[in-house]
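Q: Test case, fold it:
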Amino acid sequence: MLVSTLVLAAIGFVLLVAAVTTGSVLWAWGCIVVCVIGALLLLVSALSTREVDDDSPPGPGRHARH
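A: Now for the predicted structure:
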């Protein structure tokens, strides 16, 4: 999921450059939409990783929560 977020960030950057270069609001809105989708993917990825880490048993270097 992180790779797709990186790809979306690159697409958003290209759309931002196109919006600034052409002065078109349509490209700017496209950039906003792509960046919001990328941010949501990053949030989902972070939350799913956090849930997996919370469910794993304590091992070396990890302490049990009391």
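
Q: Going by C-alpha atoms from here, please, whenever you check contacts or count neighbours.
A: OK.

Q: how near is the residue nearest to the spatial centre of the chain to V7?
A: With distances taken as CA atoms, centre = their mean, the residue of the chain nearest its centroid is L42 (2.8 Å). According to CA to CA, to the nearest Å, L42 stands 12 Å off from V7.

Q: re earlier: what's near enough to touch the residue nearest to the centre of the chain?
A: 1-2, 5 (CA atoms under 8 Å, 6 or more residues apart in numbering).

Q: Let's see this one next, to set against the first:
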Amino acid sequence: MLILTLVMAAVGFALLVVALMTGSVVWAWGCIVVCVVGAVLLLVSSLRGNTAPDASEPGATPSDGRADTGRESSDRRFDAGD
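A: Predicted coordinates:
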């Protein structure tokens, strides 16, 4: 959906350029409509992204499915000398 939002922004910019070059209000309104639709798509995409499970919950795994073992291995390295 992000790609569609970027396409809408590009189309809106093109319509803005056409509206400025021709001096036509119709093209300007088209630019506004396309940009509003793009903003709504971006908002929907953002709200959908926030519905993912929270990683701070107990037993939750990171989104890529791998456990974060970087801290454990560094702790072991320092504890190994004791």
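
Q: From the contacts of L42 of structure 1, list just the buried residues.
A: Among the contacts of L42 of structure 1, those buried by neighbour count (16 or more other CA atoms under 10 Å) are T5.

Q: Let me have the contacts of L42 of structure 1 in JSON lines, adding distance to C31 of structure 1 as columns.
A: Shown next, in JSON lines, are the contacts of L42 of structure 1 (distance: CA to CA, whole Å):
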{"residue": "M1", "distance to C31 of structure 1": "19"}
{"residue": "L2", "distance to C31 of structure 1": "18"}
{"residue": "T5", "distance to C31 of structure 1": "14"}
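
Q: would you list the contacts of L42 of structure 1 in JSON lines and tack on distance to P58 of structure 1 and secondary structure?
A: Putting these into JSON lines (distance: CA to CA, whole Å; DSSP: H, G, I helix; E, B strand; the rest coil) gives the following:
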{"residue": "M1", "distance to P58 of structure 1": "26", "secondary structure": "coil"}
{"residue": "L2", "distance to P58 of structure 1": "26", "secondary structure": "helix"}
{"residue": "T5", "distance to P58 of structure 1": "30", "secondary structure": "helix"}
